[in-house]
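Make a model of this:
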Amino acid sequence: MPTRRSTVRTTTVHRSTTPSSSARRSSVRRAVLAVAVVALLAACSGDGGGGPGPTPSATTTTDAPSGSPGTTTPPPEPSPEPGLVVVPEVRVDVAEVATGLAAPWGLAALADGTLLVSLRDERALVVVDPATGAVEPVTGPGADDLRDGTVARGESGLLGVAVGPEDGAAPGEVFVHRTAPGGNEVLRGTLTGRELSALTPLVQGIPAASTHDGGRLAFGPDGFLYVTTGDAQQRGAAQDPGALAGKVLRVTVDGAPAPGNPDPASPVWSLGHRNVQGVAWDVTGRMLASEFGQDTFDELNVVVPGGNYGWPEVEGTGGAGAGFVDPVTTWATSDASPSGLAVTREAAYLAGLRGQALWRVPFASADGGASADAFGAPQALLTDRGRLRAVLVDPATPLGDDGSAALYVLTNNTDGRGEPRDGDDRLLRVTVTPAG
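Down below sits the predicted model:
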């Protein structure tokens, strides 16, 4: 299959002052709106509509017609301290790996270098070979269970997928998040070749609805499985510590509450979430999460154990005085609808659905941090690909000391809210390098 490549470059605009936390949050929102140059649309009730993505700034330079990044104010100058890398400007190279994927949702790497992709509405798993673009269906009793026992309605269906780390307690095991007749649930199975064994339920009874189902799975650096759940249209459940809706859960590979949870008897790691669809960790161990807002702000949060992120009492910033954790970055809901999340040494990358962009949020601190000052202003990349659902760091490409990285990105134009083009949906490989 021919490989289509394109190259784009983002250029940041330097400023001479360092704002306070509140000023930075305000400036981030103004910068995002200036870069996007789009009118605010109607309230986002779920993944958001298929409206236009951000429009590039006039100062953007483009090396090929297929990329349209935006430009915003930069983070502070790079710190000489070890740890995170601050890279204010990046060059992006894009290559198509696979096409013709039907409403892809989850994305995970297998030990043999191939990629496991979940197809939400078809209730199926496929394996993609990045070297050839070949797409193979997963078969076996587990695949039959996913097809026959999964309910695909609206935003529900076969959602997140994760693979047990090779150095963990369940190396190579496959974990899936799906909607069953009795609610959302997490299952585990063994993939041998392309055959999936019978599935074992780990976490069941997670509230489900046609929207706000969360659905992301990811293994943390501690070896435990993190599960994101939406409020499933039950707004009050997000504040109920006894409910599984509107939470980030942390469990063992057998589904038990993980040691060290805020409540040892509960899988709940954090609460007060509306609809988290992305979690990832940076090299300092800081946990980040991308979250859909409702009427005003989408969020990037630093997640801490036991943290309450305010929904439905607070959307966006302003909840710290009431004991809630404020987001570190926000977007208008028409600009983002952030789903998948990946983190490199120099930035967080969020896959935007309604915003139709890969949002890059550069780090502004070499040693992490949980305040807005630890993050630079967002930049919009890949604004010509339509809706984006998932992003994953390529495990076969080491993160460069200069901030370079390779990412896999899933488009999501066939999910019922986009405008599909010939060949959609696609798996893209995106290489990020410092511009110079």
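
rest of the way, CA atoms for contacts and neighbours
Will do.

the strands in the stretch 51-200 of the chain, which residues?
Remark: strands assigned in the stretch 51-200 of the chain by DSSP state E, counting those that start in this stretch are 90-98, 104-109, 115-119, 124-128, 135-137, 158-163, 174-180, 183-189, 191-192, 195-196, 200-206.

Between the ones you listed, which one is closest to Thr414.
strand 104-109 (8.3 Å; Cα to Cα).

will you turn the strands of the stretch 51-200 of the chain into JSON lines that also has mean neighbour count and distance to Thr414?
JSON lines is the format used below for those (neighbours: other Cα atoms under 10 Å; distance: least, Cα to Cα, whole Å):
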{"stretch": "strand 90-98", "mean neighbour count": "21", "distance to Thr414": "15"}
{"stretch": "strand 104-109", "mean neighbour count": "28", "distance to Thr414": "8"}
{"stretch": "strand 115-119", "mean neighbour count": "24", "distance to Thr414": "11"}
{"stretch": "strand 124-128", "mean neighbour count": "23", "distance to Thr414": "15"}
{"stretch": "strand 135-137", "mean neighbour count": "15", "distance to Thr414": "17"}
{"stretch": "strand 158-163", "mean neighbour count": "28", "distance to Thr414": "15"}
{"stretch": "strand 174-180", "mean neighbour count": "26", "distance to Thr414": "19"}
{"stretch": "strand 183-189", "mean neighbour count": "23", "distance to Thr414": "22"}
{"stretch": "strand 191-192", "mean neighbour count": "16", "distance to Thr414": "27"}
{"stretch": "strand 195-196", "mean neighbour count": "19", "distance to Thr414": "26"}
{"stretch": "strand 200-206", "mean neighbour count": "18", "distance to Thr414": "26"}
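
Here is the second sequence; please produce its structure so I can put it next to the first one:
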Amino acid sequence: MKLLIPVLSILMLFSCTDNDSTSPDDKTPSDPSSQPVNQSRVVETLATQLDVPWQINIVEDTVYYLSGRPGEIIKIQDAAKESQTVDLTKGVVSETESGLLGFHIIDGSQEPLEAYLYHTYEDRGRLLNRVVKVKQEGSTWKETDILMEGIPGGPIHNGGRLAVGPDENLYITTGDAGESGLAQDRSSLAGKILRLNLDGSIPDDNPFAGSPVYSYGHRNPQGIDWTEDGKMYSSEHGSTGHDEINEIVSGGNYGWPVIQGDEEQEGMIEPLFHSGEDTWAPSGIAISGSKIYAAFLAGQQIREFDLDEKKSQTFTAGYGRMRDVEIVNGSLYAITNNRDGRGNPTPEDDRLLKFQLKE
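Purely as a prediction, here's the structure:
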């Protein structure tokens, strides 16, 4: 049976001067200051001079915890920043796109706080990724449990997003680690979206018995979220453009490296939206109603994808490389990544920004 989702190829209004088939995260097409700023949506700048933040967590609407790719947790409260350490049994390796990536606080109302954490480490000269559980002890997050180790890693394509779905399972995005063939190999953890019970065990209703693999054929997925009716969506870095927004279904094969863009293959799912020959380098996403908001690195904007109208438009731009977005109580929070070695940082970068959604 052929699994096809209608495709809409979006012609982007911004220019990308380089097309690097190794990693679209490399492409920063222009100086952020040269792009228009939609100041009407800005509520406030919540923090500045952050060190390459990666994933946003918001506790009780007023306290912000960000994972920092170099290997720290950044706490922001009442305009004050605190760098919190992580105490792990295996050290964080931050190299190009690797490091301390996904960070998901389990229940912000419980003290002490506990979270899931995804990070790169080195084992016998090889870069790998792991998912662990950590508990806050003062200004330190201490490892308390290992959920998964040995996820293929490398300087590029580590995936890294963590999220708990409406089914109360933990979802994990992994990249192909620069070895494209791993994405189609269901025995490999690379190039996948994984699904675990919250204790790290494999759910009985996963699509492949005894396997954490939920979907496969991914190049470098970096954002996941769900609509109110439980549909799951993901953003993904493509090759030489062809970045994607996908609807994720259990057991789905998303085609990498066999197909991309408008190409078709029996049993493989096409993207809902893709960038054609342009490059977005999409990272975190957040959903409000029927709209997906995606942070673009190379694309240097937050873009709004309307699932009902099957079209997209720029939500805001002018802040450089955008890494993650989160929506709470009608506001959209975003972090920049202009200090990741590929951007053009201002003295204020990196920043945590707050925007007002206009539904």
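
TM-score for the pair, please.
Scored against TM-score structural alignment, normalised by the length of structure 2, the superposed chains reach a TM-score of 0.90; 350 aligned residues with a Cα RMSD of 2.6 Å.

Out of the strands of the stretch 51-200 of structure 1, which gets nearest to Gly376 of structure 1?
Of all the strands of the stretch 51-200 of structure 1, strand 90-98 sits nearest to Gly376 of structure 1, with 13.6 Å by Cα to Cα.

angle of that closest one against strand 124-128?
110 degrees (axes from the mean of the first three to the mean of the last three Cα atoms, to 10 degrees).

about what we covered before: can you list the strands of the stretch 51-200 of structure 1 in CSV and add distance to Gly272 of structure 1?
As requested, these are exported to CSV (distance: least, Cα to Cα, whole Å):
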stretch, distance to Gly272 of structure 1
strand 90-98, 34
strand 104-109, 23
strand 115-119, 27
strand 124-128, 31
strand 135-137, 37
strand 158-163, 21
strand 174-180, 20
strand 183-189, 18
strand 191-192, 35
strand 195-196, 35
strand 200-206, 15
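
Go through those and name the closest to Ser270 of structure 1.
Closest among the strands of the stretch 51-200 of structure 1, using Cα to Cα: strand 200-206, at 15.1 Å.

what span of structure 2 lines up against the next helix or strand after that closest one?
Counting by DSSP states H and E, the next helix or strand C-terminal to strand 200-206 of structure 1 is strand 217-219. Strand 217-219 of structure 1 corresponds to residues 162-164 in structure 2, going by TM-score structural alignment.

average offset between that stretch and structure 1?
Superposed on structure 1, stretch 162-164 of structure 2 shows a mean distance to its aligned partners of 0.5 Å (mean Cα distance after the TM-score superposition for structure 1).

how about Phe273 of structure 2, what's its partner in structure 1?
Using TM-score structural alignment, Phe273 of structure 2 pairs with Thr329 in structure 1.

From Val117 of structure 1, how far out is that match?
Per Cα to Cα, to the nearest Å, Thr329 of structure 1 is found 29 Å from Val117 of structure 1.

cool, Pro362 of structure 1 as well?
27 Å.

And for Ala380 of structure 1?
Taking Cα to Cα as the measure, Ala380 of structure 1 falls 25 Å from Val117 of structure 1.

Also Gly418 of structure 1?
From Gly418 of structure 1 to Val117 of structure 1 the distance is 19 Å (Cα to Cα).

got it, and Thr132 of structure 1?
From Thr132 of structure 1 to Val117 of structure 1 the distance is 16 Å (Cα to Cα).

Touching, the match of Phe273 of structure 2 and Asn301? I think so.
Yes: if you go by Cα atoms under 8 Å, Thr329 of structure 1 and Asn301 touch, sitting 7.2 Å apart.

Counting neighbours, go ahead and name the busier of these two.
Thr329 (27 against 24; other Cα atoms under 10 Å).

and the gap between that one and Val361 of structure 1?
Computed as Cα to Cα, the Thr329 of structure 1 to Val361 of structure 1 distance reads 8 Å.

which residues do those two both contact?
Both Thr329 of structure 1 and Val361 are in contact with Phe375, Ala377, where contact means Cα atoms under 8 Å, 6 or more residues apart in numbering.

Please report the distance of Ala34 of structure 1 from Thr329 of structure 1.
Distance from Ala34 of structure 1 to Thr329 of structure 1, by Cα to Cα: 15 Å.

got it, and Leu101 of structure 1?
The gap separating Leu101 of structure 1 from Thr329 of structure 1 is 31 Å, by Cα to Cα.
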